[in-house]
Structures are given as C-alpha cells and as structure tokens.
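Colleague: what shape does this take:
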Amino acid sequence: MLQARTDLTSRIDAVDPEVGAAIRDEFERQQYTLELIPSENIASPAVLQALGSLLNNKYAEGYPGKRYYGGCENVDRIETLAIERAKALFKAEHANV
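Modeller: Here you go, the predicted model:
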C-alpha cells in the first residue's frame, strides 16, 4: 500500500507539499475507516490513474456517437466498452453507464 500512496503524491509534493500532505492524510484515513457512502468507497489504483488522465480534460456530454462536443471518439470507445461489459455482466439488453 505504501507504493500506491507514494505514487499518488510524489508529483504533487514537488509542486505543493501541503496539498501532498493532505492527500496522504486522506489516503491513510481511507485505509483505516469503513465508509458507508457507496460513492466514497476506495477506488482502485487503475481507476485513480484513469481519473487523473487526459480524459479529465474532455467534455463528453451525451451518448456515444451523439455528443454535444467534437473530438470524443476515444471517450466513445471507452464508454461503449463500459456499456457492453455492463450488459454482459448483468445479462441485460441495455445499460446506461
């Protein structure tokens, strides 16, 4: 777990050590408490990496292939994957992710 914590804050520490310290403290808090709010459950390192990626800079309002903004081809690919995987997982004809 130490590696995950270091990965999360090493670059931030170089720019703003106080923010880095607060993030480390939040990491520790999440490791030793049980959060009963589903949207605040612990995210995997892969999810945290995706959230911190260039995708964070992209508006992608609407549905795949029917976006309000251009340049969403890659977001469409990811969302379509999520839809197909949710349909397979839940044996559903439709999914909205």
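Colleague: hey, let's count contacts and neighbours off CA atoms from now on
Modeller: Fine.
Colleague: helix/strand/coil for the closest residue to Y63 other than its chain neighbours?
Modeller: Beyond its immediate neighbours in the sequence, the residue positioned closest to Y63 (CA to CA, 6 or more residues apart in numbering) is D76, lying 7.7 Å away. Remark: D76 carries the secondary structure label helix [criterion: DSSP: H, G, I helix; E, B strand; the rest coil].
Colleague: go ahead and flag the most central residue of this structure.
Modeller: Against the mean C-alpha coordinate of the chain, by CA atoms, centre = their mean, the closest residue is L51 at 3.5 Å.
Colleague: got the contact list for it?
Modeller: With contact set as CA atoms under 8 Å, 6 or more residues apart in numbering, L51 has no partners.
Colleague: I'd like the structure of this one too, to check against the first:
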Amino acid sequence: MNRLLSQVDPEMAQILDGELDRQIHTLVMIPSENYASKAVLQVQGCIMTNKYAEGYPGNRYYNGCRFVDMAESLAIERAKRLFGAEHANVQPHTGSQANMAVYYALLDEGDTILSMHINHGGHLTHGKAQNFSGRYYNFVFYGVDRETEMIDLNYVEDLAKRHRPR
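Modeller: Okay, the predicted model is just below:
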C-alpha cells in the first residue's frame, strides 16, 4: 500500500508522465481543462479520495467524516467570507450545476454574460440555446482568431464596453 505508482505499474506511470508533459507544453482553451497548480493537484489527489461523505458537515450518512467535515466547513466559511454571504454550499454535482448555482446566485434573468463561444472552448452552460443559460440570460460571445489562434483582448474589451455584462 505504500509503494509509488512507478513501482506498482510503471507503464501507467509513464502514460501519466506523458500527459503531464503534454499539459505543461500545450495551451488548451477548454475551461474545464485549465492547468491545475501543484497545490490544487495535491488537494485533488489527497487521502480524501478514499472517503465517501454524503450529506453535510455534522450530518453525514457514514461514520468517520470528522476530517471531511473540517475541510468542508473551512471551504464553506471561506466562500461565505469571499462572497459576503450568510450561507454557502461547496458541493457542486457537475460543472453545469456549479455554473447554474453561480448564475442563480449572482445574476437576474435577462442579464448579459460575456463568454467564449462553445466552438472555441466555451462550456455548454455558456448560452447554448438548448441549455437553461441560453433561455434565461443574454450571451455575448468572443472566440479565438483563426489566423493567430489567440483571443483578441482588444475585441473582448470592446464587447465588454458595448454590452456591459454583469
């Protein structure tokens, strides 16, 4: 149980090393694939991965959740402080639900949102007509220039000034 992946499965370790190298040396414009910092990777790959903790701090369906409760309570307090909120829930089920929670918490129906177009790396919840966001909010899109493969930040700034997204 205390051996490293490179010792237990060198072939898989080599594959993961290859993916790490790809991520370090490639710019990916898909938001859900942003490069995570070492601190984020450390938290995501930590011992908590072995713990299932359905419910909320102090009210779980399983025993042995003391440290999970502590971590979640810390995250809740930080979110409340960050947003000046009385309550916070830090348990998103999916990226779509996480985006929905942010939209409903911070926006009003009809508000304008400036977002990367889905064909250029934007998320399905960024104004797609079939999605809740496309029905309730006004989206203004930007993308990646085909020639330079870059985002024209002057154009994005112009869109922001013209459309005044919330």
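Colleague: before we move on, the earlier item: the residue nearest to Y63 of structure 1 -> structure 2?
Modeller: By TM-score structural alignment, D76 of structure 1 lines up with D69 in structure 2.
Colleague: likewise for E26 of structure 1?
Modeller: Taking TM-score structural alignment for the superposition, E26 of structure 1 sits opposite E19 in structure 2.
Colleague: post-alignment, the host helix or strand of its match versus structure 1, mean distance?
Modeller: For E19 of structure 2, the host element (DSSP states H and E) is helix 10-25. Once the two structures are superposed, the average separation between helix 10-25 of structure 2 and the matching residues of structure 1 is 1.1 Å (mean CA distance after the TM-score superposition for structure 1).
Colleague: what's the matching range in structure 1 for whichever helix or strand comes after that helix?
Modeller: Note on helix 10-25 of structure 2: by DSSP H and E, the next helix or strand toward the C-terminus is helix 38-44. Taking TM-score structural alignment as the measure, structure 1 aligns residues 45-51 with helix 38-44 of structure 2.
Colleague: mean deviation of that stretch from structure 2?
Modeller: Comparing stretch 45-51 of structure 1 with its match in structure 2 after superposition yields a mean distance of 2.0 Å (mean CA distance after the TM-score superposition for structure 1).
Colleague: could you look up the SS state of S115 of structure 2?
Modeller: Look at S115 of structure 2: counting by three-state DSSP, its state is strand.
Colleague: chain neighbours aside, what residue packs nearest to it?
Modeller: By the measure of CA to CA, 6+ apart, the closest residue to S115 of structure 2 outside its immediate chain neighbours is F141, 5.1 Å from it.
Colleague: again with A75 of structure 2
Modeller: Beyond its immediate neighbours in the sequence, the residue positioned closest to A75 of structure 2 (CA to CA, 6+ apart) is V90, lying 6.9 Å away.
Colleague: so the one you found touches R78, yeah?
Modeller: No - at 10.0 Å, V90 of structure 2 and R78 do not qualify as touching, with contact defined as CA atoms under 8 Å.
Colleague: circling back to that earlier point, the residue nearest to S115 of structure 2 should be in a strand, yeah?
Modeller: Yes - assignment of F141 of structure 2 by three-state DSSP places it within a strand.
Colleague: so who does the closest residue to V140 of structure 2 other than its chain neighbours touch?
Modeller: Computed as CA to CA, 6+ apart, the closest residue to V140 of structure 2 that is not its neighbour in sequence is L114, at 4.9 Å. Contacts were defined as CA under 8 Å, 6+ apart; by that measure L114 of structure 2 touches 139-142, 159-160, 165.
Colleague: what subset of those residues is buried?
Modeller: Of the members of those, the ones counted as buried by neighbours, 16 or more other CA atoms under 10 Å, are 139-142, 159-160.
Colleague: distance to L74 of structure 2 added to those residues, as a markdown table?
Modeller: Formatted as a markdown table, the buried ones among the contacts of L114 of structure 2 follow (distance: CA to CA, whole Å):
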| residue | distance to L74 of structure 2 |
| --- | --- |
| F139 | 34 |
| V140 | 36 |
| F141 | 36 |
| Y142 | 36 |
| L159 | 38 |
| A160 | 35 |
